[in-house]
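J.: can't give you the sequence, but here's the structure:
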């Protein structure tokens, strides 16, 4: 299994470090030829508009769309989740290049600015009973799930913070910034 981490912008280094810690040597994906080599792709947190524009600039948006969920499992964290969503609340049409492969609606910066970032425990039975530490930095919020998309992680108030659709996974938090590698391991099993 070859796992890639989109390394155009954002916290890709942190994802790579977690993968190495659990025994997987990641491919840092910056070009189409690197994308063609991977069977799994992590799209990290960062700035979703910038990442989307870089995907277009480096001619990777269409190849990712074509492979998403088929021969390419994808996990998007924070900004990556925004890029995976087929609808972004409050966004102008055509305002941001996106993959749009998951039947979910997401709201950018739903909890406020950088100053409003927070940590909270997440209930995610798909990875075990113990709560998962959640780091939310200018985090989006999943506001609706469409056909075939299921919630797999929640905050204490019931807010959905993780969703799965086949071989696609979206988390609105940053598991790579904690010492808990269970979501990375889940992604490797998709």
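T.: That came through, no problem. Worth saying up front: this structure is predicted, and the values here are computed from it rather than measured.

J.: CA atoms for contacts and neighbours, from now on please.
T.: OK.

J.: three-state assignment of the spatially most central residue of the chain?
T.: The C-alpha lying nearest the average C-alpha coordinate of the chain belongs to residue 76 (C-alpha atoms, centre = their mean; 1.2 Å). Look at residue 76: counting by DSSP: H, G, I helix; E, B strand; the rest coil, its state is strand.

J.: then this one, side by side with the first:
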């Protein structure tokens, strides 16, 4: 069984723990350097990306995490976690840092404020079966991607809809929150990614 960490500084931590355990992984809460060193992969949950960036620096693990991601550790970012994995952030703060794991330009809060949150059924490339129930809460979207990035889903299931799920090698990201609900297929996909690297 692989150990998959959840960055436990803020956000939907408990929901990711449940989803990972339902997907056959051992979930590990990560707040310190030694916890980060013990995991085979990491989920960066939703929350507030600027606060998350600052907390990673305050806890002294930003550089360690950046190095592990750069060295190929599988990582999955949801919502704010997607922002943390981008190379370029639009509408972010000047002092905000990210890991640049996925060659993409992400716009913060692109879908609007909390009152604009919504759910839709998405067709996901690489995930079989019925459409995936995607919950968007103050979500970002991806404005553009580099050639190495695989677009997995677009809002509205249209060819020109905003990009809301991407993958580049061992890095996976979604605008939405797959940990909400009972459909674990994204966590199962990520667990398989981690198992292949372990």
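T.: Yep, it's here. The model shown is predicted, which means the values in this text are computed figures rather than measured ones.

J.: hmm, back to that, ok, the residue nearest to the centre of the first structure - contacts?
T.: By C-alpha atoms under 8 Å, 6 or more residues apart in numbering, the contact set of residue 76 of the first structure is 42, 43, 44, 45, 82, 83, 84, 169, 170, 171.

J.: one more time with 10 Å, if that's ok
T.: Going by C-alpha atoms under 10 Å, 6 or more residues apart in numbering, residue 76 of the first structure touches 6, 41-45, 82-85, 162, 168-174.

J.: give me the subset of these lying in helices.
T.: Among those, DSSP state H puts 82, 83, 84 in helices.

J.: and the second one, how far is that from residue 75 of the first structure?
T.: Between residue 83 of the first structure and residue 75 of the first structure the computed distance is 10 Å (C-alpha to C-alpha, to the nearest Å).

J.: go on, the first one?
T.: Separation of residue 82 of the first structure from residue 75 of the first structure (C-alpha to C-alpha): 11 Å.

J.: same deal with residue 108 of the first structure?
T.: 17 Å.

J.: again, but for residue 157 of the first structure
T.: Residue 157 of the first structure sits 24 Å away from residue 75 of the first structure, going by C-alpha to C-alpha.

J.: the more surrounded of these two?
T.: Shown here are residue 157 of the first structure and residue 75; by other C-alpha atoms under 10 Å, residue 75 has more neighbours (28 against 6).

J.: now do the contacts for the nearest residue to residue 118 of the first structure once chain neighbours are set aside.
T.: Spatial nearest neighbour of residue 118 of the first structure, chain neighbours left out: residue 136 (5.3 Å); criterion: C-alpha to C-alpha, 6 or more residues apart in numbering. For residue 136 of the first structure, the contact set (C-alpha under 10 Å, 6+ apart) comprises 78, 109, 111, 114, 116-120, 161, 172-175, 177.

J.: so which of the residues you listed is the closest to residue 55 of the first structure?
T.: When the contacts of residue 136 of the first structure are compared for distance to residue 55 of the first structure (C-alpha to C-alpha), residue 78 wins out at 16.4 Å.

J.: ok, the closest residue to residue 93 of the second structure other than its chain neighbours - how many residues close by?
T.: Among residues not flanking residue 93 of the second structure along the chain, residue 50 sits closest, at 7.1 Å (C-alpha to C-alpha, 6+ apart). By the criterion of other C-alpha under 10 Å, residue 50 of the second structure has 18 neighbours.

J.: buried sites along the lengthiest helix in the second structure?
T.: Identified as the longest helix of the second structure according to DSSP H is helix 185-197. Neighbour-count burial for helix 185-197 of the second structure, counted by 16 or more other C-alpha atoms under 10 Å, picks out 185, 186, 187, 188, 190, 191, 192, 193, 194, 195.
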